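A.B. asks: sequence? don't have it. structure:
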């Protein structure tokens, strides 16, 4: 293994030891989860998961029972239905807002941006009671429907999205936007054909974080969707934890299934995540 990084600097010996150790520590629970999901109930209750790695006795009955005896299949679909719009909507609105904050002039622009940044530090829990009143029977009457969590995740995700995208767009060469104006392009044309494609690393980075947050969310899904037919996979797992207390093998199978789609999203957009989160550190 090379002792130097891409920029020519030598790797710290401590980092070379710490990084593999951290990878191992983070990987062991996932491997244990995967192995346990293929074990029988008797084996899971009487021995550690590591004893089955090379010992055989693996079975698909847990996954078969998960889809035949629980609502895990529909819950996975519900989570996709929740997560995709709740990721796309805040990015769409925030991208337009970030463009305005970066390349347009209007009164109170700096004050409004400061307010948006300040909202980021407000705990989302303080908004739950007003939102329950607004979305519940005394308000819009959409509590328990997908549109309720779409609106909530859009609202809660917007401040960070605007902040992230605006800081990224501020690093883009202003001459490109000025040239588009000289050529007669409108703000929308400039945004859609120039700024948005150039901002794709930041957009992909926020999309990854937002998707993972929405997918793994329990509190909002529990309060505003509940445990009915529209419940998400995380709510379903939480309910299984109460009804399958002795069925660890079913819980681990469900937990591993719930990890598959986020893992696909993360590894697909990993390079954009790193570029998008670090691009604003150095301008140029």
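C.D. replies: Arrived safely. Computed from a predicted structure; not experimentally measured.
A.B. asks: switch to C-alpha atoms for all contacts and neighbour counts from now on
C.D. replies: OK.
A.B. asks: which of the three states applies to residue 39?
C.D. replies: coil (DSSP: H, G, I helix; E, B strand; the rest coil).
A.B. asks: who's in contact with it?
C.D. replies: Going by CA atoms under 8 Å, 6 or more residues apart in numbering, residue 39 touches 52, 57-59, 62, 249.
A.B. asks: quick one, helices of the stretch 151-284 of the chain?
C.D. replies: Secondary structure of the stretch 151-284 of the chain by DSSP state H, counting those that start in this stretch: the helices cover 174-182, 187-190, 196-198, 200-215, 219-224, 233-243, 248-268, 270-278.
A.B. asks: output the ones you listed as a markdown table; include the columns mean neighbour count and distance to residue 79.
C.D. replies: Listed next are these as a markdown table, based on neighbours: other CA atoms under 10 Å; distance: least, CA to CA, whole Å:
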| stretch | mean neighbour count | distance to residue 79 |
| --- | --- | --- |
| helix 174-182 | 13 | 39 |
| helix 187-190 | 15 | 32 |
| helix 196-198 | 15 | 27 |
| helix 200-215 | 22 | 6 |
| helix 219-224 | 19 | 10 |
| helix 233-243 | 18 | 6 |
| helix 248-268 | 18 | 9 |
| helix 270-278 | 17 | 21 |
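A.B. asks: let's bring in a second one:
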């Protein structure tokens, strides 16, 4: 009696645990990327994102103030005083030194003898006292190598750099709008074409319909890379070249087989009585398609829109082949991140911010339309 339909399975707990594990595995990288996008370069270099809320120990290179402007004479000795940190910093120095080879030469508060009567004292809060004669206290200031415990620090400077900087390599704003220019038409065009084709294959009788359906199913397994070069040669031959029109048509061609297959399966499952009654009332195929089929097929349309949008937004290969130009005016976000990786490979805070900006729109689209995803994918699976 344990296998009677409608009874609760004894493995429900395993399914629930598996779902939780998958969600956590998917969520952790996204959460880490979000947190890293608000951290400074020093914080990222010294600790992982999971330690972002805790103080971290960092090796810092600091510099005293300009002695030519700040030195004062006291009892025949010149003195330079100040603080090594920026105003409001809560970092605490534990050890320090005047050479990168001996970072821990002195404890905080200890006075270092720099020779010829020149001394340096550094307190834990960053206050320093540098004494010597006029000839010793000159130049750009003394470099201090310190090990300090710094509190958690978050900043919006990374987003200002990525979104509003004038640098052609760091600025993602233009690439963001270029990606929207590619993605929106490349999502709408195949949906419109596939909807008409799916209705014809589902409800219109014509010679060769079964063969055409078989060809469409076969096109689902054709590798994308196989058609890139021939399609590019075709674009160049007919005068389209590399541009937005070419990349729209390329994404449309590569997305149509899945779109037609998905929508046709959904439309076949719609009640036949509704369509036959509409024909009896004198409705044309176009009226049936626009007034009945399209409203009822919205879950399937939304399901494919999610897939197509995510694919075109995250695409790099098609954009590289059909879109990228020498001036970079049509650079999309995926290619801009590759450029950042090459020119700013050490600036992980900039890369994390750029990556999160890139994934934020697909996340919004997915969560806004996810309720239609399963309904669209299961279309036609059960009669």
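C.D. replies: In hand now; what should we look at? Bear in mind the structure is a predicted one, so any value in this text is a computation, not a measurement.
A.B. asks: any idea what the TM-score is?
C.D. replies: TM-score of the superposed chains, computed with TM-score structural alignment, normalised by the length of the first structure, equals 0.93; 275 aligned residues with a CA RMSD of 1.4 Å.
A.B. asks: count of residues packed around the aligned partner of residue 77 of the first structure in the second structure?
C.D. replies: Aligning on TM-score structural alignment places residue 77 of the first structure opposite residue 177 in the second structure. When neighbours are defined as other CA atoms under 10 Å, residue 177 of the second structure has 15 of them.
A.B. asks: now residue 177 of the second structure: how far from residue 322 of the second structure?
C.D. replies: Going from residue 177 of the second structure to residue 322 of the second structure by CA to CA, to the nearest Å gives 17 Å.
A.B. asks: biggest helix in the second structure, by residue count?
C.D. replies: helix 173-203 (DSSP state H).
A.B. asks: what residues sit buried inside it?
C.D. replies: By neighbour count on 16 or more other CA atoms under 10 Å, the buried set for helix 173-203 of the second structure is 173-176, 178-180, 182-191, 194-202.
A.B. asks: check which residues of the helix or strand following that helix are buried.
C.D. replies: Counting by DSSP states H and E, the next helix or strand C-terminal to helix 173-203 of the second structure is helix 209-219. The neighbour-count check on helix 209-219 of the second structure (16+ other CA under 10 Å) flags 213, 216 as buried.
A.B. asks: onto which residues of the first structure does helix 209-219 of the second structure map?
C.D. replies: Counting by TM-score structural alignment, helix 209-219 of the second structure corresponds to 109-119 in the first structure.
A.B. asks: tell me how far the most centrally placed residue in the first structure lies from residue 115 of the first structure.
C.D. replies: Closest residue to the average C-alpha location of the first structure: residue 212 at 1.9 Å, with CA atoms, centre = their mean. The gap separating residue 212 of the first structure from residue 115 of the first structure is 26 Å, by CA to CA.
A.B. asks: average offset between the longest helix of the second structure and the first structure?
C.D. replies: Average distance, helix 173-203 of the second structure versus aligned residues of the first structure after superposition (mean CA distance after the TM-score superposition for the first structure): 0.6 Å.
A.B. asks: and that helix with helix 209-219, angle?
C.D. replies: Interaxial angle, helix 173-203 of the second structure versus helix 209-219 (axes from the mean of the first three to the mean of the last three CA atoms, to 10 degrees): 150 degrees.
A.B. asks: distance between helix 173-203 of the second structure and the chain's centre?
C.D. replies: 22 Å (CA atoms, centre = their mean, to the nearest Å).
A.B. asks: same for it, what does it pack against?
C.D. replies: helix 157-164, helix 244-268, helix 298-313, helix 333-343 (3 or more CA pairs under 8 Å, 6 or more residues apart in numbering; DSSP states H and E).
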